[in-house]
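Return atomic coordinates for the entry below.
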Amino acid sequence: MKNAQAKRYNHALKQAGISERPLALLDLEAFDSNVIALRERAGGLPIRVASKSLRVRKALERALAADGIRGVLCFTLSEALWLASHGLKDLVVAYPQADAEAISRWASSELARTEITLMVDSAAQLDLIDRMVPRHASLKIALELDAAYYPTAGLRIGAARSPLRTPEDLVSLVQEVQRRKGFELDGLMAYESQIASVPDGGFAPKAWVARALRTRSAAELAERRAEAVHRVRDIADLRFVNAGGTGSFETTAKESVVTELSAGSGLFAPALFDSFRSFTPTPALFLGFAVVRRPDTRTVTILGGGWAASGPAGKDRLPRIEHPHKLRYLALEGAGEVQTPLTGPTAHRLNVGDTVWLRHAKSGEPAERVNKVAVCSKSKIVDQWPTYRGEGKAFL
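Down below sits the predicted model:
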């Protein structure tokens, strides 16, 4: 973030009378630019918005209003039911569920059965639904193929998700679905996290390894996914084949069997996406924290700041300090739950009450920390959008 940008945000907030800190600020022009950039990278395929990476309903609705964006990839069934009640359509829940109350509401609502598709990857999950709602009308489900890369036996690179690794595994579960009453196969999904969310930019050895693994994984998965989809289509109809994430559009969009891509993080552009070679999203979501004390002349302390991202613990999971430049965390304290000391050659310029701007390492998670997002457009605060939390919802 440049000095002029920080000054513009600070002035806009002051003019709007918004003094609370911490706060989240969404740059609307950057958000819209990222929508366009994702669409251009998608190669003509529609994009399903991953709601977990936003968790702001109005941001979801703005993205869905754009050309080339279609449907939502939800993270819980309760969330999908809530979004459906607000008129959102074509909702695919990306993770299996065990919430009896939500499953009962899904099964008993014609609207929910029409608009919501639930992910499963085992017969045990179908058994669970049958036990929770013994007599149910047709429920739409999708199956997830494991998209992780296995360079050697016993070594998995990628998220531990579905047990359905081979085309044979997938076909077997399709046949199980067809034998049962009350379930309708709607689509397939395979999420290649080892490509979509692993930075590969730079010249460090880690980046070279990441690029080699991405290339090999993409080639292996394209072949396996194509075989799996063709074999399933031989025995069943599929409305969609969902794949990819923000960081894998360039490879996933080339696969002829894929009918839609998923993305969410690319809209807010969190810090983890600063180091990809194939694309450069525009940072859109910023977090402002107030300076509240000065332990010494080279150190200031902000209130809060310890909003570490999920995933393996490491420095890359801490918020990135955007402005002022040349500030850094104290090695022995890092980012704290209640306060975060920052040091560096620019610390002496900050006064108590000034704002330090950070960016979260991941997208969506900051929405669990604030009730609303200040929306900045053309150097003015034009709206404040409630987060899921601000609307009284905490789905996970």
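
from here on, contacts and neighbour counts on C-alpha atoms
Fine.

C-terminal to the one helix or strand residue 39 maps to, what's the next element?
Secondary structure from DSSP states H and E places residue 39 in helix 28-41. Downstream of helix 28-41, the first helix or strand assigned by DSSP H and E is strand 47-50.

want to put them side by side, so please do this one too:
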Amino acid sequence: MIAERSELQKRLDRATADLETPIAVVDLAAFDANAAALSLRSAGKPIRVASKSVRVRALLERVLQRPDWSGIMAYTLPEAIWLVRNGVSDDVLIGYPTVDRAAIAELTADPQLAAAITLMVDSTAHLDLIDAVTAPGKRPDVRICLELDASWKPAGPLHVGVRRSPVHSAAQAGQLARRLVARPGFALVAMMAYEAHIAGVGDMPPGQALRARAIRMMQRRALPELLKRRMAAVAAVREHADLEFVNGGGTGSMALTAADPSVTEVAAGSGLLGPTLFDGYRAWRPTPAAFFGLSVVRRPAPNIATVLGGGWIASGQTGPSRQPTPWLPEGLRFKSDEGAGEVQTPLVGAAAEALRPGDRVWFRHAKAGELCEHVNQVHLIDGDTATPTPTYRGEGYAFLG
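Have a look, this model is predicted:
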């Protein structure tokens, strides 16, 4: 492992030797290997790429050229419209409800967009808002996807998982489906149930043996309940609508979700880039493919090397797991009293003593796509060659900015 990381550092340094920091890179060999590994784990079911975890148009296009990858799960309606208009995909599911009236007006005014984009709903209130923008009869039918809450509720008010849809039971899903199909101007074409407490929670968090044991116990109990409930909910919804697809899962639950006969497609995005949060999974860990490089600018002490920048903190519950990780050279860590700083980041560890101003340190982000909110371009590394490619931000779009 040490030798592999040393060779990776040499390759990244050679490919980017003439470039200034901060710099973000994606190793295409690792990206492609991760895409192939996810295809194997999907067991023949199509994989919808989660654009939130990529945010580089060229990389979305690259993975969609693979035979097992089909369609995009976008995170906002303006993003979905942009992707369709630029020919990236003609099958875009939005993973979250939208209340963007301007974007809804654009969607409902264009039959091509309306045919390519599927909106997420979990309430008739979402339909009311769309009708208020463009009335039925004055627009093409709007494609909608019903979201089932996949979280685990073992007893009483106890809730394990993220707070997404209010639709939890098969009966609730069937009742909502009946109301949705009764509304003119809409077509219920899909269903989604994302098991965040399984797909998004690593069962081997480093240095937390007791927590790991508790997570595994929770997941062992939660998964059978979800499989049974999701199957019943899909059946209940199919009584009212001829669904084109049922989406579920993510990188962290790919094989488990693909084995569910009620699911027709799975989703993945983070696994393509291999951020540090996915180091805490036993079943499969992607090869790290995305890095950002910062330069050493001073040596405040013999055992400290300080880089410029570094505070690229991931979203979610704040803590050490959301900080980036100094990765190359191996043997670096943050000072416990400073962490990753906005403007400067002091690093300690055995490797720090050998670093000098101008040397480069490579970091891994805790999450995948959020790296791209810090840079206008990533450099795609192919051997010793680095090709600059714009991120969403570099193309002028911050869809949640």
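
Centroid-nearest residue for the second structure?
residue 53 (3.2 Å; C-alpha atoms, centre = their mean).

What's the match for it in the first structure?
Aligned by TM-score structural alignment, residue 53 of the second structure pairs with residue 53 of the first structure.

if I look at its match, how far off is residue 303 of the first structure?
Going from residue 53 of the first structure to residue 303 of the first structure by C-alpha to C-alpha, to the nearest Å gives 25 Å.

The nearest residue to the match of residue 53 of the second structure once chain neighbours are set aside: what's it in contact with?
Nearest residue to residue 53 of the first structure, sequence neighbours excluded (C-alpha to C-alpha, 6 or more residues apart in numbering): residue 364, at 3.9 Å. Listed by C-alpha atoms under 8 Å, 6 or more residues apart in numbering, the contact partners of residue 364 of the first structure are 51, 52, 53, 54, 55, 265.

Strands of the stretch 1-150 of the first structure, start to end?
23-27, 47-50, 69-74, 91-93, 116-120, 139-144, 149-152 (DSSP state E, counting those that start in this stretch).

Among these, which comes closest to residue 329 of the first structure?
strand 23-27 (19.7 Å; C-alpha to C-alpha).

show me the contacts for residue 155 of the first structure.
Contacts of residue 155 of the first structure (C-alpha under 8 Å, 6+ apart): none.

Now check it against the second structure: what is it aligned to?
By TM-score structural alignment, residue 155 of the first structure lines up with residue 158.

For the stretch 151-300 of the first structure, which segments are assigned as strands?
Using DSSP E, counting those that start in this stretch, strands in the stretch 151-300 of the first structure cover 155-157, 183-190, 240-243, 260-263, 285-296, 299-303.

Tell me which of the ones you listed sits most buried.
Ranked by average neighbour count under the criterion mean count of other C-alpha atoms under 10 Å, these are headed by strand 260-263 at a mean of 26.

Would you double-check that residue 346 of the second structure falls in a strand?
Yes - read with DSSP: H, G, I helix; E, B strand; the rest coil, residue 346 of the second structure is one of the residues of a strand.

Mind telling me what it corresponds to in the first structure?
That one, residue 346 of the second structure, aligns with residue 341 by TM-score structural alignment.

contacting residues around that match?
Contacts of residue 341 of the first structure by C-alpha under 8 Å, 6+ apart are 299, 300, 301, 302, 329, 330, 333, 334, 335.

Make a markdown table out of these and add distance to residue 228 of the first structure.
Formatted as a markdown table, the contacts of residue 341 of the first structure follow (distance: C-alpha to C-alpha, whole Å):
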| residue | distance to residue 228 of the first structure |
| --- | --- |
| 299 | 57 |
| 300 | 56 |
| 301 | 54 |
| 302 | 52 |
| 329 | 47 |
| 330 | 50 |
| 333 | 49 |
| 334 | 46 |
| 335 | 45 |
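
wait, residue 165 of the first structure sits on residue 149?
No - when contacts are counted by C-alpha atoms under 8 Å, residue 165 of the first structure is not listed as touching residue 149 (9.9 Å).

Have a look at those two and say which one is more surrounded.
residue 149 (23 against 18; other C-alpha atoms under 10 Å).

How about residue 310 of the first structure: what's its closest non-neighbour residue?
Of all residues not flanking residue 310 of the first structure in the chain, residue 317 sits nearest, at 7.1 Å (C-alpha to C-alpha, 6+ apart).

Contact partners for the aligned partner of that neighbour in the second structure?
In the second structure, the residue matched to residue 317 of the first structure (TM-score structural alignment) is residue 322. Listed by C-alpha under 8 Å, 6+ apart, the contact set of residue 322 of the second structure reads 313, 314, 315, 316, 366, 367.

Filter the residues you listed down to the buried ones.
Taking 16 or more other C-alpha atoms under 10 Å as the criterion, what is buried in the contacts of residue 322 of the second structure is 313, 314, 366, 367.

sorry, back to before: looking at the second structure, name the residue matched to the residue nearest to residue 53 of the first structure.
Using TM-score structural alignment, residue 364 of the first structure lines up with residue 369 in the second structure.

So that match versus residue 392 of the second structure, what's the distance?
10 Å.

which neighbours do the two share?
Common neighbours of residue 369 of the second structure and residue 392 are listed as residue 55 (criterion: C-alpha under 8 Å, 6+ apart).

In contact with the nearest residue to residue 119 of the second structure once chain neighbours are set aside, which residues are there?
Spatial nearest neighbour of residue 119 of the second structure, chain neighbours left out: residue 144 (4.7 Å); criterion: C-alpha to C-alpha, 6+ apart. Going by C-alpha under 8 Å, 6+ apart, residue 144 of the second structure touches 118, 119, 120, 121, 186, 187, 188, 189, 190.
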